[in-house]
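K.L.:
how would this look folded up:
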Amino acid sequence: MFFLLTTTLLLLIPAVKPQGQVLKDTTSVRLISEGIERIYNMDFKEAEIVSAELADRYPGHPVCDLYRGMMIYWEEFPLTASSPGRAKYERILRGCIEKSEPGNYPNGEYSTEYLLANLSARGLLLLFYADNGLSNEVMPLASQTYRPLMRSMKLINECPDFYYFSGVYNYYRDAYPRVRPIYKTVAFLFPQGNMKKGIEQLELCSIKAMALKAEALSMLSWIKMHFETDYAGALPYSKELYERYPSNVLFKSMYIKNLLLLKKYDEAEHVIMGHSPSDTNSYYRAELMFFNGLLQEKKYRNRNAAKNYYKSAIEALVPFEAYGNEFTSYSYFGLSRLTEKDEEKQLKRIYRRKALDLTDFQKITFDD
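P.N.:
Sure thing, here's the model as predicted:
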């Protein structure tokens, strides 16, 4: 759900200069591709060089805003409601939306690329709001996004990358309100989706797309793991993402979690031990406390060590607010499993209730 930006960054080229000249600039395409790879691998020094060159080549173009928004998202990962970069992130992306609204771009000939910019900026904002439980921000923006989204679906035959948009819509329109009932009201504003068709479209995108393969892989991994609890089905996608972007702490943690859900403890531990510079990320370090706790519980049968790791994970995740709920929930499930004495039955129930209250996916408990 979190990589709509790349659509525009690669498909906006050929791009528009202020004079309206269409550029068929393979150098720029290569530049943007390399920049995205740097961002996904958390190499922000090199990514910043690309950002400066983009601003010089395409002053005032939405592609520059999208690239900056993507950099902020990953540099401050996870971007939370209280992150220092939040205001700048929102300002840049809302500015991108304004620049790419019909009537604000220089030539109707370029409406497709500006539509892509518009949708991508909206997607990044919706991602941030949804991940942080900011439903009051999600609902109005989602309803405003319907028309440009429907227009984009008419372009699906022009480029297989557009399968991503239609696939996400078809699946999430029906699946997301089931796990977050607060969004049922806004979902009724949109036509019915088709979850099976959505999966098929995302799979087509993961095979055929030029720009959105990583995004489709990520989405398929998330859907298989969380909505469908098909952990074996998720593994090829999460593994490919990790191998392609080994320094990306989100992709790395998704792969580790996938392995642990499959009880592949040795493989998960091997990945955990494979350090990269981005492993200093404070959120990833908090996730590691949970992962190590689960290994102590399930592989090494060291209950006390596992309890200590789970408690440390819960404490370390506090600064991340709603974004940290997922792994806080897993840690509470762990404490509940390890609290078995008769005199602690009430505490066991408290831990489990906290875990259930924090998670959207109540089948993922690591209990088995």
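
K.L.:
contacts, neighbours, all on C-alpha from now
P.N.:
OK.

K.L.:
packing partners for the helix ranked longest in the chain?
P.N.:
Ranked by number of residues, the top helix in the chain under DSSP state H is helix 111-131. When contacts are defined as 3 or more Cα pairs under 8 Å, 6 or more residues apart in numbering; DSSP states H and E, helix 111-131 sits against helix 5-11, helix 62-75, helix 86-99, helix 135-153.

K.L.:
Next, the structure of the following sequence, for comparison with the previous one:
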Amino acid sequence: MLTRIVMILSIWVSCFSLVQAQEAEADSMFFAPSKYLLLDKGLQFRITKAINSMYNFDFAAAERDYAVLAIQYPDHPLPEFLVALGYWWRIEVDVTNEKYDATLLKYLDRSIDKAQAMFDADEENKEAAFFLAAGYGFKGRLYSERRSWTKAAWAGKNALKYMEYSRGEEEFNPELLLGDALFNYFSEWIPEHYPLMRPVMALFPKGNKELGLQQLEEVATNAFYTRIEAQYFLFRLYASEEKEPFKALQISEYLHTKYPDNPYFHRSYARHLYAVGRWPQSVQESKEILDRIDAGQMGYESNSGRYAAFYIAQFNERMGNQAEAKKYYLKTLSYGEESESQESGYYLHSLLQLGKIANQEKNKTLAKKYFKEVKKYAKRKHPAHQEAREYIKKNKL
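P.N.:
Coordinates of the predicted model:
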């Protein structure tokens, strides 16, 4: 339980100051200069295209522009941080894949070193503190995913320290509001879901989930740098915690439309279509995901394939097309094994359905094999394990 809480807190801290972008509408010549590079409207205009490329998984185009930025501002943490952000999104598609970890940490450390130099020269530099909070926050987020809890706690502690230093600069609002929003939401959510943590959370200021959601909506609408991250958290919270699937769908549809080659947004859009019962559209998007995996498109991999194949299988089962359902349940297993996700719900449910189909086809040996696999990968208290036991007993397998 403690490890789960550390991960939640690390994620919450890491989201304090992420660099995102929305469309700029005016030419840079009309923007007044700012004492902070992050608040330079001309720069925001110039890097919007690069950041949009990054979110659309055209990392090569984005990094060419970031390289120019690094030449223009060699001592500033922004260029390295933007490159690191791109590697985080490579990881986000499948957080179990560790191939990008070392590169992400390398760029985060470079950004942190430059921000630290700025901060050492002037502790009143809010921008330096901003990047230190973001850099350590992302390190904490990665370490929590890797279950490196000591490193995650150390990084989270540093992120919190510099988050406090970066407060007090009115110009940074509503960017800083994202941290407050996530704090308000999760500081109330954690004791609700983990009662044993209530004494620990009592040491923090009291949160307010409703206020947190309102603040996330404000950031998602009005912020420049943290807008997309706020939208990302909103659709996740609306889909899972708030039981507002249509709100989640609305946000994921916007993100997929804006960034059509982002596999995470694509997968989420298909999932939310499925959740609200718009199955033909979910199948259409899911087939597109599978086609992109087959074509080797950047970021489309087995984890997304597991989702997509399952939605297609479910649709065909509902339509009474058992042959197609069986085909895509088998694809779900194949993608699940490739991504080593045998304990996931989609994998386990696919095993269950394949076992039932095999039994209906009078192939009891195969049916037993599938149900045995369910019991192998699912914990005894898992609903799939219970359903497998009951089916075996009822059908005398």
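
K.L.:
Mind checking how well the two chains overlap by TM-score?
P.N.:
The TM-score (TM-score structural alignment, normalised by the length of structure 1) is 0.77; 344 aligned residues with a Cα RMSD of 3.8 Å.

K.L.:
And the longest helix of structure 1, how far out from the chain middle?
P.N.:
13 Å (Cα atoms, centre = their mean, to the nearest Å).

K.L.:
can you list contacts of that helix?
P.N.:
Helix 111-131 of structure 1 is contacted from outside by 1-8, 11-12, 15, 62-63, 66, 79-80, 90, 93-94, 96-98, 100-102, 105, 135, 137-138, 141-142, 145, 148-149, 152, 322-323, using Cα atoms under 8 Å, 6 or more residues apart in numbering.

K.L.:
if you set the cut-off to 7 Å instead, what comes out?
P.N.:
1-2, 4-5, 7-8, 11-12, 62-63, 66, 93, 96-97, 100-101, 135, 137-138, 148-149, 323 (Cα atoms under 7 Å, 6 or more residues apart in numbering).

K.L.:
go on, stretch 235-252 of structure 1?
P.N.:
Contacts of stretch 235-252 of structure 1 (Cα under 7 Å, 6+ apart): 40-42, 214, 217-218, 220-221, 254-255, 258, 276, 278-279, 284.

K.L.:
Leaving out the residues flanking it, which one is nearest to residue 334 of structure 1?
P.N.:
Nearest residue to residue 334 of structure 1, sequence neighbours excluded (Cα to Cα, 6 or more residues apart in numbering): residue 310, at 6.9 Å.

K.L.:
right, and that neighbour touches residue 294 too?
P.N.:
No. With contact defined as Cα atoms under 7 Å, residue 310 of structure 1 does not count as touching residue 294 (8.2 Å).

K.L.:
If you count surrounding residues, which of those two has more?
P.N.:
More neighbours surround residue 310 than the other of residue 310 of structure 1 and residue 294, with 29 against 26 (other Cα atoms under 10 Å).

K.L.:
residues in contact with the corresponding residue of structure 2 for the more buried one?
P.N.:
By TM-score structural alignment, residue 310 of structure 1 lines up with residue 332 in structure 2. Residues in contact with residue 332 of structure 2, defined by Cα under 7 Å, 6+ apart, are 306, 309-310, 347, 350.

K.L.:
let's see 8 Å
P.N.:
305-307, 309-310, 346-347, 350 are the contacts of residue 332 of structure 2 under Cα under 8 Å, 6+ apart.

K.L.:
quick one on the thing from earlier: show me the contacts of stretch 235-252 of structure 1 that map onto helices.
P.N.:
40, 214, 217-218, 220-221, 254-255, 258, 284.

K.L.:
could the residues you listed be laid out in JSON lines, adding neighbour count and distance to residue 244 of structure 1?
P.N.:
Shown next, in JSON lines, are those (neighbours: other Cα atoms under 10 Å; distance: Cα to Cα, whole Å):
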{"residue": "40", "neighbour count": "23", "distance to residue 244 of structure 1": "9"}
{"residue": "214", "neighbour count": "21", "distance to residue 244 of structure 1": "9"}
{"residue": "217", "neighbour count": "23", "distance to residue 244 of structure 1": "11"}
{"residue": "218", "neighbour count": "23", "distance to residue 244 of structure 1": "12"}
{"residue": "220", "neighbour count": "27", "distance to residue 244 of structure 1": "16"}
{"residue": "221", "neighbour count": "27", "distance to residue 244 of structure 1": "14"}
{"residue": "254", "neighbour count": "22", "distance to residue 244 of structure 1": "13"}
{"residue": "255", "neighbour count": "25", "distance to residue 244 of structure 1": "12"}
{"residue": "258", "neighbour count": "25", "distance to residue 244 of structure 1": "16"}
{"residue": "284", "neighbour count": "20", "distance to residue 244 of structure 1": "18"}
